[in-house]
Each structure stands twice: as C-alpha cells, then as structure tokens.
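# Provided below for reference: sequence and predicted model.
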Amino acid sequence: MNVLKLLIISVLCGASFSASAGYWCGSPSSGSGAERYEIISIKEVVRREGDYFRFGFNLESFLFDSIAGVKIIDLLGSRFDGDVRSAEGFFLRYPGGSISDRINLMDTVGPDRKVLKMADWAKPQTLRFGLAEYLDFVSLTAARSWLVLNVVDSDQKAAPEVLAEKNAQVLDMVRERAELGHAELGNEPYMPRHRLDGRAYGERLRPTLDMMQKRFADVRPVLAMMGHDIGGNNARRYNQDVIDVTGNPDVDFALHYYYDGPPGGPSMVSTLSNLCARVRDLKQLTGRNPSIWVTEHGRWPGGKMDEPDWQLRWPNTYNFGAALSVAEFVIGAALIPEVKGVFLHALGGTRGPWPMYQQNGTDGDFYPTAPMLAQAVLYPLSRGDIQVTEISTPEIDGGAGLRAAFVLLKLDEMGLALVSRLEKMTKAQLIIPAYAGMRVHYRANVVSATSVEAVNVPGQASPVKQVMVEGELNFSVDGRAELPVPALSVAFIRFTSKH
C-alpha cells in the first residue's frame, strides 16, 4: 500500500509544543500552531564555508569485510536515489576508532606485516585490511580518504617526535595513491585509559602538526576535541588547553557523539544542545568560526561495556529506533553551519554493536541495517544549500517528534529531509512561500517500520520497509499545504515540478 496515500489522521497532542529553529545554534523562535505540526521554510541559507554538508563512515579496519562493504554500497545504489557514491564525496575514516592510537599504519603494508595488538579483547595478529587495501577500497568506491594518525601510542607511548616521523611516512604513501584532504590527530585522546589531559594531548600532537604544516600543507589537520565532560575532564577546559598549547593553529576540529541510550547515553535534544555549546566554545577560544566534523556518531545501546549482559543491548545500535536517532542527529547537525560533516559509526563487520550490514543466515546475503538505510535516504542533504527550517513539534522520549530540513537542490528543485518518531500517521503543514498558489509534484524515498525494535533482516515479524512514492500538494495563496507523514519513518521528499 502507498504509505503516503493512507488515511490522514489529525493528531492533537496534550504534550507541550515547542518551536525550535532547526538552525540549532540560533535563537529559538516562538511557536505557532499548537494543534498541528508546522514545517516552515525560511529563506535564509545555512551557509557553510567552502563546501556542502558531507557524510562519511568510521571504517573499523580490524573487523572490516571489504567484499561485503562493496556489496552493500552497490545495494544501496540500486534501492535509492541516495546512493552513497553520489553523495558528492563521502569520507571513509581509517583505520577507525581506538585502533588508531595503537598502531603504526606502515606496519600494515606488504606481505610481511607485523603482528599487532589492536584491541584489548583480541589476540595480537596482522591487519588484513591494511593501508594499501584501504586505498584500493577508496578508489573502488569513489570515496574520500580520511586518516587518523597515531599521536597517542596508548600501549608503547613512543616519543612524539618518533610518531611524527612515522606519520610522515604514512602521508607520503597515501599521497602517491590518493588525494588526501584531512588527517585527524588521534582518536579520543581524552578517554581515561590514555591518562592525558588537554595540555598533555597538545604536547603529543605538536610534532606531527608541525611536520604536516611544513611538509604536507595541502592536508588539513583535524584536532580531536572533547564533546562532553568525561572522566573528570571538563570539555571546555580540555579544549582550551589543547588550543593554548598548540598556539591556536589554523585547523579543523573533530567531535564524537553517542546518544539516546539510557542508561548511559544522553537524549537527542541534550546531544544537539551540547554540540551547539561546543560550537560556541570553539568560536570563543579560537576567535573564528570553527570547522567541526563529527567523525563518530551513533546510538548508544545503553548500559556499560563491562556489564556481563551488555551484548544483549547491541540490537539497540542497529534497530529502527537507532535509525530514527541517527536520522535526527544528521538533520540537526546539518542545520548547524559550523558542522561540515558527520561520520556514522561503524562500517565494519557483521557482528558486534553498530554494524552497518548483517549477513542473513538463510540466504547468506548481506543486508544494510536500519541506520544505514536511514542515512542513505538523507544523502541528498549533501547536494545543495540547506535552508534554515523551523518546526513546531512535541518532544518524544528526549527527541523531537518531527525534525526536518529543507535543501535547495540543483535545477531549482527543493527537497525536504524528515524524520518522524510519531506512532501514528500525521499531517504536517508545510509553509513554503515560494510555492504559493502552486500545485507541486513530489517524489519521496521512505524507510519506515511498525516498531522501533524492527531490524532489516528477512523473516522478521516487524520488518523495515522501503518504498518510493509520488503525489501532489496543492499550496494555498499564502504558501501552505498539508503533507502526510508516515509513522516511525525517515524520508527525503523531492519537489520535482510546479504548476
């Protein structure tokens, strides 16, 4: 059944409505329309310096299956207009997370590779998906490379100058094979296991930063900053110390966010508010508009890693509840001009938390997880100028009932990215002055489910559904039209023609 042509149900909620400018770090405007959801197109553009909003993945090299990775990217391209390769250059962050602070990437090259300790829970072994294999995969998928260089060396604590020379060898090899625009200096150096405060991290990264500025001026350094307070470290103080020790260099910044996983994961509203706080801090600390990349984000499964039954929570990282949270974070971040892009965690294997694809035991084929499908729907956000978007909506379980962002696409088309946590089909009133008095045709990519517990594997009782639908909206003389919004859904709606 065509989900956008079902009976429209008007929803009156007793919950308190709040109008939040989707432009999250701006001043919230007063709400209107407490009896209906309103999505308002504001003429102002969220202006990013130099480029459109970008997508990427944190590629966990230790667990990565490159054959499955290629299959899943091809699969998304066949199912949606939002093919990852047409997202105007998606990034692949390598070698992933905590492994970045343990290994020298040159030890992953060639037939005689070193045996490496890559995780506390795994025996030492060689890295099969090494630097050369990564560069092959980047070329195969038309991706953009993004390296995380080891400036921490969590196991050996080699001298910073020694690490700088090793990192130069890595950059030399990459430059011979691919265009490298960014190199991140360390992964989560603020975590308690590293025993580094902001000043200590700044001292360890300085030799690599100096080396890059002298020998690789075309590669943009990215410093790993703290998003929220961790282990007794205050985020603002930590970030200020890093900037002070390094002399406030002209660099980009990386932040990580895991959200919506009680106990242990902050709500989505809290997470986006925290992101805005870091934007304000970095503006004040540097005296300029910062360029911020969220190089890891995902839904926290809840609880703590050392809990004996923590594995039972892992489906919370890849079910449809996770897809809704991922979509809400992406849309919220896209409306903050200082945020240049977001990298979803993690493009790795089929087991463990945060998988982007799973292998079905019946047919042996690979299937994208619900968060992967949700992000694929939103790739058109990387193809145009995003507009400031205002919305009236209630909060639901710490997230927005609806969150949306308009984007101006090529050929004078407009698109709308939309996520709904509402459990009933809803009608939202669009207010687009540019369409006043027009009949407008639209085409929508929709991913939806009947339950937040749904996963995208065949045979599930509540499967994730993927549909493409078309329809028309009649806009009034003051630019208003009612858009049916499916329950529990992520959609990108492209307005294709006007009459």
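Sure, I can see it.
# CA atoms for contacts and neighbours, from now on please.
Fine.
# Quick check: the gap between the spatially most central residue of the chain and E453.
The residue lying closest to the centre of the chain (CA atoms, centre = their mean) is V342, at 3.5 Å. Separation of V342 from E453 (CA to CA, to the nearest Å): 24 Å.
# Which element, helix or strand, includes the residue nearest to the centre of the chain?
strand 339-347 (DSSP states H and E).
# Now do the next helix or strand after that strand: which elements does it pack against?
Downstream of strand 339-347, the first helix or strand assigned by DSSP H and E is strand 357-359. Under the contact criterion of 3 or more CA pairs under 8 Å, 6 or more residues apart in numbering; DSSP states H and E, strand 357-359 touches strand 366-368.
# How about the residue nearest to the centre of the chain: what's its closest non-neighbour residue?
The shortest distance from V342 to any non-neighbouring residue, by CA to CA, 6 or more residues apart in numbering, is to V294 (4.6 Å).
# What is the helix or strand that contains that neighbour packed up against?
Secondary structure assignment for V294, by DSSP H and E: strand 292-299. Counting contacts by 3+ CA pairs under 8 Å, 6+ apart, strand 292-299 packs against strand 54-59, strand 252-259, helix 320-334, strand 339-347.
# ok, second structure coming up, stack it against the first:
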Amino acid sequence: MMKNLFAIFSLVLLSACSQSEGNTFDITEGETRLVATPSFVDSKTDLKNLFGIHSLWWESQVSLADSSGNLTDDALSKLKYSSVQLIRYGGGVNEINWLDCTNNTKLRPLLSVTTWMQPAPCLFGPAEYANALGKLGAKTTWHIANVVGFNAEESPLEQLSVSAKNYASFVKDNSPNRVRYWEIGNELERGRLKWDAFKIALRSEPIVANILQADPAAKIVIPLVEYQPDWMSSDIEHNKYLVNRFKSYSADYALHMYYDNPPEGPSIVNRLNKLAQNIAMMKQAGIANPGVWITEHARWPAGNPSDTEWSRNWYQTSDISGVLSTADFLIGLSQINGVRGAMWHGLRAGPWNFIENNNQELQTSNIAELFRLLNPSDSMRSLVTLSTSSFDGDHLGQYAIRGAIFNVANNPRAYRVWLVNRSAKSKSVLLNMRMVMADGNVSLVQKQLRTVDASQNARVNLSINSSLAAIKNGNLTVTISPLSVSTFDITLK
C-alpha cells in the first residue's frame, strides 16, 4: 500500500501542469506556515539562473582582474565557491564602442564612462569576459546592445546597426556553444535620455534585425520600466507598447528592481506585485509563455546618489538586513510563473560588491554566502507554496517570514525548503506537506545563515544541524532563528 502511495505522489509531481499565476503569499496575525501543493511553478525556469550577477567592466577590472584584463584565479575561485553561472556583461553600454574593448590591451584607448572615475582603458572586454565564462563552465552569455551612440551623443542608426552586427558575430565566434542573450539597450527611459516607448522601438528595431542577421540563434531581450517616471503617464502602457512592438522578435523581457530602502527601494511586496502585473499584461498581449529577467536587483542603500554622505549607507546592501532582503526577493521570484532569472547588482559596482576587495585581499561578501547557501541542485523544481506570515518584521513589508518548497529529482520522498525570518524573534513554522508527502520519519538537515552581532560589517556565519523528525497528519514544524535564512532538506526514511 505504501509503495503504491509513493507511486501516486510521484505521478502527481511528474504530471502537474497547473502553474503559479497569482499571489500565494498572505500576511495575518499570529500564523507562520507553508503549504506545499503538487503543482510546479514554471517548467521553463532553471532555478540556477536566479543566482546571476551583473558586471561593470571598469569596476571589475580595477578590483578583480590582472594587468591583461582577465579575472584572477582568486576572483574566479570566489565565483565558483558561490556557484555563479550567469554573468551579465554591461556598463557604459550607451556610451562606448565595443571595439575599444578588444585587441591588444596595451593599445586600448582611454574611455570616460562615469563622472566619479578618471578615464581608463577597457581591459575586461568581451574576449576576457568569454574567457572567464569558459573557466567557470558557464553555458550562457549576456551582452547589452548599444542603441544610443558614443561619447554621450546619439550616433546614426546605420553606424550602430553595423556595430551591433559585428559585435554579435564576435560574440558568436567567442561563445559558439553557449546560449547567447542580447539585451537591447539599458535604462533608456531614465537618466539623461528619458526616451519614450516609440523612440526606444525606433532605435532598437534595426539593432535587433542586425543582431539576428549575424546570429540567428541569439536570444533577444527587451528592457521594460519598473516604475513610473514623472514624465511618463503610465509605465504599464509604456511597457505594453514595447511588448506589442517586439513580440514577433522575442518573448523575453528585462526589468531592474531595487528594494527595501527609500526613496529608490520600495517594499519587496511592491516589487513582486509590479512584476506580476507586467507578466499579466504580457499574456493579455498574446504572449503565451513570457519570460522576465531581473537583470539588476539588490537592496537599495538609504538615500540617493546625490547625497554627499550616501556612501555611509552602502553597507546596507550586504549586511544582515541586505542578506535578508535579497533572500526574501529571491524566494518571492521562485514563486512567480514567468521569471527566468535574476542578476544581483553587481560583481563590483559602487555600493554593491559581490566580491569584496580589502587592501587587495579578496573576500566573498555576505551576498555571496547567501548564494552558496541557496544554490539549487539541477533537479530542484519549485512547488506552488502557500505562505502565511505574521506581522512582526522590521522592514518595509513588516511580515516575519517568506518561504518556498521544492521537490528534488521528482522524488516524492525528498524536498527542500527555503525560509527567511525577518523578525527579531525566533519563529516556529508549520510545514504542511500533506498534498505531496506521506506521513513518517524523516531526516532533517538545516543550514542557516545569521550574524552573531549587529555591527555594520558583521559577517554571516553558517551552521548545519542534522536531526530526525516525523511528519504527522501531513505536518512538520521547523524553527528558524531571528534575522536569519535557512534551508531545510527533508527526506522520508
């Protein structure tokens, strides 16, 4: 009888076709629980792609590369340690000619890409990036096409089209066996540009056509806006125009999302709702299986870049609150149908540093340690998880916990749970496994990240605890420490 019951559970997991379309997260007084359902969130999403990073070439080459522009063995080892496989190559894309980042590094010209750095040659160029991907064993490249021009001026489209075509050929030759993504422009609707959707489409379409002519297998990604600028009447209408204009080319779109600190970081609930709203719009526009990539995300440090003392808050991106914010966001992404991947900003990028450089000594950041903790196996699949949290978190959303449950290898005896506790109190969380797992004794392995003090530069510590437990009437209760992130591996004995 028990053998037949396991077979039924396995069949349900293998054949589940309903997907997470709406909100599966609820906040109420006094309850903390997760309910696992036998439905997968999205069969098209590789969970490993949630653990990508964005790389600015100039910050990366200053702190992480050798004199030839290649990432050092130490930097690569830190990336391998954190299981990073997806790196978005960008920065200065609306300003520079990619050819200036190629050929002999000693002959590359000085480039001005920011107001806070002296002009410098682009040493960590596309070839050096491809070399790093090879050493990491990465299967994907991610480039950003220049649709603006050079030296802060708009260039003729004919010139940019030829440049994009040649760039796509270069990438194809350097990464022939990788999936090659092309994001068409970067933050065109904000900053000094403030382009409307019509102009973005007008400038982007010839670029897309030339990339595909050079590389028909290239995957085109269209950037959208995740907030409503003062000059824009509706961000959703702006995005809808671009979705309709480019849906013959692509079903993949990009958003940038910063969170959990004013004024530029709304609550994570706000960000996830905005994401779901855009995915719903895409489906209404006739895209059956839209894919959204969060090509930049991170906790925002309180304040604005224009604030003279903003740098005093940079620690907030990867202190324990930054870790909890990032974990909260990634767990939320794992529950949304249509999310294809996410890139934390950034490898080295001002306030956001995945690898820290302390007097030329490299060290993994707390965010890198979070990536290592959550690193999913190839066989993990996200289950639609109904989460209920109490109200006592010290952050914009005010809830205490968020979690998600995953099946491992279509095995009805093996599951993994991601849990974040944003409360200053320890939480007992009821896991309702009734729909996916039989009652019985289980082995329970908890891995937990937390800090031992509240100082700005406190490092997270990993603890591992193995125990035996029992699922009774479909329920299992686990405990998660205050202000911490945990994974639980549950295996029926």
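Arrived safely, thanks for sending. Since this is a predicted model, take the numbers as computed values, not measurements.
# Overlay the chains and give the TM-score.
For this chain pair, the superposition-based TM-score is 0.86 by TM-score structural alignment, normalised by the length of the second structure; 454 aligned residues with a CA RMSD of 2.4 Å.
# what sits up against the strand holding V342 of the first structure?
With contacts defined as CA atoms under 8 Å, 6 or more residues apart in numbering, strand 339-347 of the first structure is touched by 48, 51-60, 64, 69, 91, 93, 291-298, 330, 333-334, 354-356.
# Likewise for stretch 473-484 of the second structure?
Residues contacting stretch 473-484 of the second structure (CA under 8 Å, 6+ apart): 320-321, 324, 419-435, 437-439, 448-451, 469-470, 486.
# picking that back up, could you redo the helices and strands packed on strand 292-299 of the first structure as JSON lines and give each row distance to Q213 of the first structure?
Shown next, in JSON lines, are these (distance: least, CA to CA, whole Å):
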{"stretch": "strand 54-59", "distance to Q213 of the first structure": "24"}
{"stretch": "strand 252-259", "distance to Q213 of the first structure": "13"}
{"stretch": "helix 320-334", "distance to Q213 of the first structure": "29"}
{"stretch": "strand 339-347", "distance to Q213 of the first structure": "22"}
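# Which one of the ones you listed lies nearest to I39 of the first structure?
helix 320-334 (13.5 Å; CA to CA).
# ok and the closest one relative to strand 252-259, angle-wise?
Here helix 320-334 of the first structure runs at an angle of 150 degrees relative to strand 252-259 (axes from the mean of the first three to the mean of the last three CA atoms, to 10 degrees).
# residues in the second structure aligned with helix 320-334 of the first structure?
Mapped onto the second structure using TM-score structural alignment, helix 320-334 of the first structure spans residues 320-334.
# For the matching stretch, buried residues please.
Residues 320-334 are the ones in stretch 320-334 of the second structure that count as buried (16 or more other CA atoms under 10 Å).
# Just give me the closest of those to S20 of the second structure.
The shortest gap between S20 of the second structure and any of those belongs to S334, at 9.9 Å (CA to CA).
# what helix or strand does the closest residue to the closest one other than its chain neighbours sit in?
Excluding the flanking residues, the one nearest S334 of the second structure by CA to CA, 6+ apart is S382, at 6.6 Å. Using DSSP H and E, S382 of the second structure sits in strand 380-389.
# There's contact between S379 of the second structure and V408 in this structure, I believe.
Yes: counting by CA atoms under 8 Å, S379 of the second structure does reach V408; the two are 5.6 Å apart.
# neighbour count winner among these two?
V408 (21 against 13; other CA atoms under 10 Å).
# what about the residue nearest to that one when sequence neighbours are not counted, neighbour count?
Spatially, and ignoring its direct neighbours in sequence, V408 of the second structure is nearest to M380 (4.6 Å; CA to CA, 6+ apart). Neighbour count of M380 of the second structure, defined by other CA under 10 Å: 20.
# ok, now which ones touch M380 of the second structure?
Contact analysis of M380 of the second structure by CA under 8 Å, 6+ apart lists L47, F406, N407, V408, A409.
# Can you flag which of those belong to strands?
Residues of the contacts of M380 of the second structure located in strands (DSSP state E): F406, N407, V408.
# Out of those, the closest to P38 of the second structure would be?
Among those, N407 lies closest to P38 of the second structure (CA to CA), at 9.3 Å.
# Could you report the neighbour count for the closest one?
Look at N407 of the second structure: counted by other CA under 10 Å, it has 23 neighbours.
# quick revisit: what is the equivalent residue in the first structure for the residue nearest to V408 of the second structure?
Alignment note (TM-score structural alignment): M380 of the second structure maps to G384 of the first structure.
# Kindly provide the distance from its match to D120 of the first structure.
For G384 of the first structure, the distance to D120 of the first structure (CA to CA) stands at 43 Å.
# do N234 of the first structure as well
27 Å.
# With neighbour numbers in mind, choose between these two.
N234 (16 against 8).
# Can you classify the nearest residue to G348 of the first structure once chain neighbours are set aside as helix, strand or coil?
Nearest non-adjacent residue to G348 of the first structure, counting by CA to CA, 6+ apart: F64, 4.1 Å away. Following DSSP: H, G, I helix; E, B strand; the rest coil, we place F64 of the first structure in the coil state.
# just to revisit the earlier point, could you check how far the match of helix 320-334 of the first structure is from the centre of its chain?
Here stretch 320-334 of the second structure shows a centroid-to-chain-centroid distance of 10 Å under the convention CA atoms, centre = their mean, to the nearest Å.
# aligned partner of G471 of the first structure in the second structure?
Under the alignment (TM-score structural alignment), G471 of the first structure maps onto S467 of the second structure.
# That match and L444 touch, don't they?
Yes: with contact defined as CA under 8 Å, S467 of the second structure counts as touching L444 (5.3 Å).
# Give me the more crowded residue out of the two.
Neighbour tally, S467 of the second structure and L444, criterion other CA under 10 Å: the higher count belongs to L444, 19 against 9.
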